[in-house]
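> Sequence and predicted model, in that order:
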Amino acid sequence: MQPICINGRFGDVFRGIHKTKGEVALKRLRIGGAGMDEEVIRRFEREADTWRRLKHPHVLEFLGTYKPEAHIYFVSPFAKNGTLLEYVSARPGINRVRLLWETSDAVDYLHRENVVHGDIKASNLLISDNGHVLLCDFGLAKPTHAQTSTALKGAGTLRWQSPELWNNEPRSFGSDVYAFAMTIVEMMTGKHPYHETKNSALITVRIVGGSTPEPKPAPRDWPNGLLDLVRKCWVVEPKDRPDACTLLASLNATPTLVRRCCMPPVEHFGLMVRAS
């Protein structure tokens, strides 16, 4: 494996060479101590079981697992174009509506398969070699009929979480839709939600209180209808939010967007890339 590492919530990602698949990414789950091993293995098996059955053009392909002594890895294609924000930051004229549509297509597919992703955000959206979205990181994904462990209730990334998750409600299709709207704002502005607030407790208060990171004044360079769609995804009651199929149809009807201004620099929130 090459010594390039991305540090994420539950593991580290390395680049390697597979003898038949070529360049691949290996996600290594972190193992805290002897007492954590059983929980880590359960999480690994749950993610593998969910991911391996997902087959879609906009879902990162599952290539298998690798279990050398003392470590466990997921193997997937290596996305050299990086994350969604990295990709659009380097391409100010890219059609962002297409990328959002592809993301909603992946989310709609998961929901039709009765799978809740649980952690939708731009850093969990990779870009394929031919420039298409690939939804990844299924560490919090679960079938809708599955029980949610106490350890994972409320899990996810703070700034993308919907208010009901703070009432100990399980992640749902509705919480995925809420996070997708956060991702729209993230991609269109180049900044993570609530970027002006650094204190986690204050962010939590804002989320629970119904304060959303809506851009103000309303951006003139957003396509007609996109901000209204975001607002609908942010309503307090999950059942009143549009479903993923509606998001897909709405984005399909959204005027094509080619931004004329430069994208702000990417802010690597919650993700550190380093070479060792």
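The structure has been received and is ready for your questions. Numbering: from 1, shown residues only.
> going forward, measure contacts and count neighbours with C-alpha atoms only.
OK.
> Setting aside sequence neighbours, what's the nearest residue to A79?
S128 (5.5 Å; Cα to Cα, 6 or more residues apart in numbering).
> Would you agree that neighbour is in contact with T83?
No - with contact defined as Cα atoms under 8 Å, S128 and T83 do not form a contacting pair (9.4 Å).
> which residues sit against stretch 42-52?
By Cα atoms under 8 Å, 6 or more residues apart in numbering, the residues outside stretch 42-52 that reach it are 29, 62-65, 72, 74, 138-143.
> Counting neighbours, which of those end up buried?
Among the contacts of stretch 42-52, those classed as buried by 16 or more other Cα atoms under 10 Å are L29, F62, L63, T65, I72, F74, F138, G139, L140, A141, K142, P143.
> now those residues as CSV including distance to Y178 and secondary structure?
Below are the buried ones among the contacts of stretch 42-52 laid out as CSV (distance: Cα to Cα, whole Å; DSSP: H, G, I helix; E, B strand; the rest coil):
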residue, distance to Y178, secondary structure
L29, 27, strand
F62, 26, coil
L63, 30, coil
T65, 31, strand
I72, 32, coil
F74, 28, strand
F138, 17, coil
G139, 19, coil
L140, 16, coil
A141, 15, coil
K142, 17, strand
P143, 18, strand
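> A further structure is provided below for comparison with the first:
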Amino acid sequence: MGILLKLNHPNINPLLGMFRDDEGYHMVSPWLENGSVHSCILNDVSFDGVKVLLGIAEALLYLRQNGVVHGDLKLDNVLLSLNGDAKLIDFGLAKILRLNSATSTSMKGAGTVAWQAPEILNGDPRSTETDVWAFGMVVVEYLTRKPPFWDAKDSGTIVTRIILKKDRPSRGDVDLEYAPKCWQELWDLASRCWSQKPSDRPEMKYIVDYLTEVQEKQNAQTS
């Protein structure tokens, strides 16, 4: 709760207040009629995917600059405003990073398996690098219109595929009917986010710059 109160970024849905009733405490944030980006995909609501991904990346960069790890990134935790902006929500797993460290030791376990980095599945803490991994899976979710490892029968199978088989999403699952022309550039970025070694994953600043360039190219082609 304290974390969310301190955050102020156009791509993070703000906390307006809270109240308590018989069921417990409840947070109050602006209502966005479009709902989550995930629900927009399910309901065929059109949106600019590059703009959404860039907004998510900018929100994550802001979190990194303020020493915060989100910890549960997926399109179900990103709302879409009426003007098509991404609004990051659900900071239930978010933690402040330890001083002079990029890791929070209190953030083991929990989260949605298909979006989690191998080091988390091995029991290590969440970090800025695990948010980068999850961002790569969000790109996959957008381009394929399916959850990562959608064909796995259960969570245990996903863990085995990620840790033991070092499996990664397949480029062949991209839904070309809906994917933007720049989908290969987006996929290439995502694949860098899945590096087995956390230190080999790109920094969020690089991701923001990369997507900004992709968006500028896309806008030039449509103008």
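Good, I have the coordinates. Quick caveat, the model's predicted, so the values are computed rather than measured.
> hmm, back to that, list just the nearest of the contacts of stretch 42-52 of structure 1 to Q2 of structure 1.
Distance ranking of those against Q2 of structure 1, using Cα to Cα, places F74 first at 15.7 Å.
> Would you quantify the distance from the residue mapped onto Q218 of structure 2 from structure 1 to N224 of structure 1?
The alignment partner of Q218 of structure 2 in structure 1, by TM-score structural alignment, is T256. T256 of structure 1 sits 10 Å away from N224 of structure 1, going by Cα to Cα, to the nearest Å.
> if we can go back for a sec, looking at the buried ones among the contacts of stretch 42-52 of structure 1, which is nearest S200 of structure 1?
L140 (20.7 Å).
> Would you mind finding the match for that closest one in structure 2?
Using TM-score structural alignment, L140 of structure 1 sits opposite L93 in structure 2.
> Let me know the secondary structure of the residue nearest to its match when sequence neighbours are not counted.
Closest residue to L93 of structure 2 apart from its sequence neighbours, by Cα to Cα, 6+ apart: G71 at 5.4 Å. What DSSP: H, G, I helix; E, B strand; the rest coil gives for G71 of structure 2 is coil.
> Give me the distance between G71 of structure 2 and K95 of structure 2.
8 Å.
> quick one on the thing from earlier: and for the residue nearest to L93 of structure 2, the neighbour number?
27 (other Cα atoms under 10 Å).
> cool, and R96 of structure 1?
Neighbours of R96 of structure 1 using other Cα under 10 Å come to 21.
> can you tell me which residues contact the residue lying closest to T103 of structure 2 once chain neighbours are set aside?
Nearest in space to T103 of structure 2, with sequence neighbours left out and distances taken as Cα to Cα, 6+ apart, is S127 at 4.4 Å. Shown in contact with S127 of structure 2 (Cα under 8 Å, 6+ apart): V69, G71, L97, A102, T103, S104.
> Go again with 10 Å.
64, 68-71, 95, 97, 101-105, 107, 117, 119-120, 133, 198 (Cα atoms under 10 Å, 6 or more residues apart in numbering).
> picking that back up, thought the match of Q218 of structure 2 was touching D221?
No - with contact taken as Cα atoms under 10 Å, T256 of structure 1 and D221 are classed as non-touching, separated by 11.4 Å.
> Neighbour count: these two, which is higher?
Higher neighbour count among T256 of structure 1 and D221: T256, with 15 against 12, using other Cα under 10 Å.
> so where's the longest helix in structure 2?
Longest helix in structure 2 by number of residues (criterion: DSSP state H): helix 204-222.
> which helices and strands does that helix pack with?
Counting contacts by 3 or more Cα pairs under 10 Å, 6 or more residues apart in numbering; DSSP states H and E, helix 204-222 of structure 2 packs against helix 49-65, helix 128-144, helix 183-193.
> hey, which of the ones you listed is tucked in deepest?
Sort these by mean neighbour count, taking mean count of other Cα atoms under 10 Å, and helix 128-144 sits at the top with a mean of 25.
> now the following helix or strand past it: which residue numbers in structure 1?
Scanning forward in sequence from helix 128-144 of structure 2 by DSSP states H and E, the next helix or strand is helix 155-163. Counting by TM-score structural alignment, helix 155-163 of structure 2 falls onto residues 200-208 of structure 1.
> Likewise for stretch 3-17 of structure 2?
Here stretch 3-17 of structure 2 aligns to structure 1 at residues 50-64, judged by TM-score structural alignment.
> Which stretch of structure 1 lines up against stretch 129-137 of structure 2?
So stretch 129-137 of structure 2 sits over residues 174-182 in structure 1, by TM-score structural alignment.
> Return the mean post-superposition distance for that stretch against structure 2.
Stretch 174-182 of structure 1, aligned to structure 2 and superposed, deviates on average by 0.4 Å (mean Cα distance after the TM-score superposition for structure 1).
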